[in-house]
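**Student:** from the sequence below, what's the structure:
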Amino acid sequence: MLYEGVLRKMQTENGSPIQYFLVFENDFINMNQALDKEVQIDFIKFQCLNCGQDRPIYRQGFCKTCFYETPTAGEWIMKPELSTAHLDKEDRDLEFEKKMQLQPHIVYLANSSNVKVGVTRKSQVPTRWIDQGAHEAIEIVEVPNRYLAGITEVALKDHVSDKTSWQKMLKNDIEDLDLTEWRTKLKPYIPEEVSQYFIENDKETHLEFPVLQYPEKVKSLNLDKTPTYKGVLKGIKGQYLIFEDNTVFNVRGSEGYYVGITIN
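**Tutor:** Model (predicted):
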């Protein structure tokens, strides 16, 4: 069956296992139902997620012009400590920034290839952990805005990683760790103005991904270099499709690519 549309990150529903959906304008695919089937991906054109034009994608699904203009790609998204809406100070669009920044945020520990610290809006738990391919995660603090979450993450980065090895995550080269113990160990390093928001009793969340076979070596599919690819889907983890021949495809990393997908 043929599906066609612009790629956006897969939508998810937490369960045993997690359910994954590729959502297009007029259709969607439950990717779990494509496991053990042959999937063909054909790159057709670009479609910027902001302007909709057929322009080369620069970053995060946007063409270069839109990436530097749209409020949905402000620097505060990748660096929460640069948030300024709480000061009534605009970056690109104050109304949008207030909506996004002035809401509850979680600083968390997640384990996908190693323990890492991260930030997400409370409404994105556990979606953010799923997108990172974390098999376990725990909340550290819940704060009222993005800035406080950002300065907490910066303070903790000196004592725990803020990066994930996506290759290790995809190969399932992982170990279970006591995140409660890690949270206690990191508590003294939380900034003083955030200490009142420390979460004492939250338990670890464990996540189960729909993977039949993990890759032994990871070969990344780049649609610019390989505009047509065909393989048997063996798993989905994070925002990656995992194929039988060890090829992996980062759906989120290919946002803004308009594709045809055939499932046999």
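**Student:** from here on, just use CA atoms for contacts and neighbour counts.
**Tutor:** OK.
**Student:** spatially speaking, which residue is in the middle of this structure?
**Tutor:** Ranked by distance to the mean C-alpha position of the chain (Cα atoms, centre = their mean), the top residue is residue 131 at 3.7 Å.
**Student:** give the contact list for it.
**Tutor:** Residues in contact with residue 131 (Cα atoms under 8 Å, 6 or more residues apart in numbering) are 237, 238, 239.
**Student:** just the helices in the protein please.
**Tutor:** In the chain, helices defined by DSSP state H lie at 64-67, 75-78, 94-101, 127-131, 146-156, 166-170, 179-186, listed in chain order.
**Student:** tell me which other helices or strands the fifth one touches.
**Tutor:** Using 3 or more Cα pairs under 8 Å, 6 or more residues apart in numbering; DSSP states H and E as the contact criterion, the neighbours of helix 146-156 among helices and strands are strand 105-111, strand 115-121, strand 136-143.
**Student:** including mean neighbour count, could those go into TSV?
**Tutor:** Formatted as TSV, those follow (neighbours: other Cα atoms under 10 Å):
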stretch	mean neighbour count
strand 105-111	26
strand 115-121	23
strand 136-143	24
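**Student:** sequence B follows; please return its structure for comparison with A:
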Amino acid sequence: MQYQGVLTKMQSEIGDPIQYYLIFESDFIHINQLLDKRIQIEFDGYQCLACGKNKKIFRQGYCYDDFYNQPQVGDWVMRPELSTAHLDVEDRDLEFEKKAQLQPHIVYLANSGTIKVGVTRRSQVPTRWIDQGAHEAIEIVEVPNRYLAGITEVALKEHVSDKTNWRTMLKNEITDEDLIEFKNKLKDFIPSEVQSYFIDNNKETELVFPVLQYPTKLKSLNLDKTPEYSGILKGVKGQYLIFEDNTVFNIRNNEGYVVKLSISNK
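**Tutor:** So this is what the prediction gives:
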């Protein structure tokens, strides 16, 4: 089987295990069905997710120019506390920013080997946790806009990390943690204007990933340096493909790359 298309982040579907799909313009691949099969990846150019041109990808699927003018990659995306749509203040495109920022957001704890605090839109639960490779997560507060979620995250990251350790996550070096206890310890550090949004419900979400074999050492595939690679797929976790030879490939980090994929039995 052969496929060709522009990489964008894998779509996922909650299940036991999680189901993953790679979507191309005129086709899609159900990644779970490729476990234990050989995948050959060939780099075939770039296609910026904004302008569509064959220009070198700078970050997050965009060429240099579009990275600095597209509203969906404004600073407030990575730093929610910089959101200003609730003040009617534009960053790059106020209409877009209002739609994205002025909707319910969750501040959460996720355990992907180590506990981290994070922010996501309510509509992105549990997708955000899946993308981070978290095996368990719990909601702390639900607020009406991104700014309030951002200032909560800033306050809480004084007491818990806001980063995912991707190496620990991919090796599945899991530490058992009591997320409920962790959440309740953090309650007093939530900003006063957010205290009333604290979620008393202590429901935890558990996630199971389709992995047959976890890597012991990690070799990250870089298509700019290694434009052709072949390996046997052993798992999918977060936005990574995991191969038998300990190679891992971050699909999301390669958005905007045009690839040819060839699938065969071992």
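**Student:** one step back: tell me which of the helices of structure 1 is the most buried.
**Tutor:** Mean neighbour counts were compared across these using mean count of other Cα atoms under 10 Å; the top stretch is helix 146-156, at a mean of 23.
**Student:** what angle sits between it and strand 115-121?
**Tutor:** 170 degrees (axes from the mean of the first three to the mean of the last three Cα atoms, to 10 degrees).
**Student:** just to revisit the earlier point, which one of the helices of structure 1 lies nearest to residue 222 of structure 1?
**Tutor:** helix 166-170 (15.3 Å; Cα to Cα).
**Student:** mean shift of the closest one relative to structure 2?
**Tutor:** Following superposition, helix 166-170 of structure 1 is found to deviate from structure 2 by 0.4 Å on average (mean Cα distance after the TM-score superposition for structure 1).
**Student:** any idea how far that helix is from the chain center?
**Tutor:** For helix 166-170 of structure 1, the distance between its averaged C-alpha position and the chain's averaged C-alpha position is 14 Å (Cα atoms, centre = their mean, to the nearest Å).
**Student:** what sits up against that helix?
**Tutor:** Counting contacts by Cα under 8 Å, 6+ apart, the residues touching helix 166-170 of structure 1 from outside are 112, 113, 133, 134, 174, 214, 215, 218, 237.
**Student:** corresponding residues in structure 2 for it?
**Tutor:** Helix 166-170 of structure 1 corresponds to residues 166-170 in structure 2, going by TM-score structural alignment.
**Student:** picking up where we left off before, could I get the helices and strands packed on helix 146-156 of structure 1 as TSV with distance to residue 199 of structure 1?
**Tutor:** Output for these, formatted as TSV (distance: least, Cα to Cα, whole Å):
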stretch	distance to residue 199 of structure 1
strand 105-111	10
strand 115-121	14
strand 136-143	5
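**Student:** closest to residue 260 of structure 1 out of those?
**Tutor:** Set against residue 260 of structure 1 and scored by Cα to Cα, those come closest in strand 115-121, at 31.6 Å.
**Student:** in structure 2, which residue range corresponds to the closest one?
**Tutor:** Strand 115-121 of structure 1 corresponds to residues 115-121 of structure 2 when matched by TM-score structural alignment.
**Student:** ok, residue 85 of structure 2 touching residue 102?
**Tutor:** Yes. Because the distance of 7.1 Å satisfies Cα atoms under 8 Å, residue 85 of structure 2 is recorded as touching residue 102.
**Student:** just to revisit the earlier point, and the contacts of residue 131 of structure 1 as JSON lines, adding distance to residue 191 of structure 1?
**Tutor:** Listed next are those as JSON lines, based on distance: Cα to Cα, whole Å:
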{"residue": "237", "distance to residue 191 of structure 1": "33"}
{"residue": "238", "distance to residue 191 of structure 1": "30"}
{"residue": "239", "distance to residue 191 of structure 1": "32"}
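**Student:** what about the residues you listed, which are in strands?
**Tutor:** Among these, the residues falling in strands (DSSP state E) are residue 237.
**Student:** could you redo the helices of structure 1 as TSV and give each row distance to residue 4 of structure 1?
**Tutor:** Rendered in TSV, the data for the helices of structure 1 read as follows (distance: least, Cα to Cα, whole Å):
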stretch	distance to residue 4 of structure 1
helix 64-67	24
helix 75-78	29
helix 94-101	31
helix 127-131	23
helix 146-156	36
helix 166-170	26
helix 179-186	41
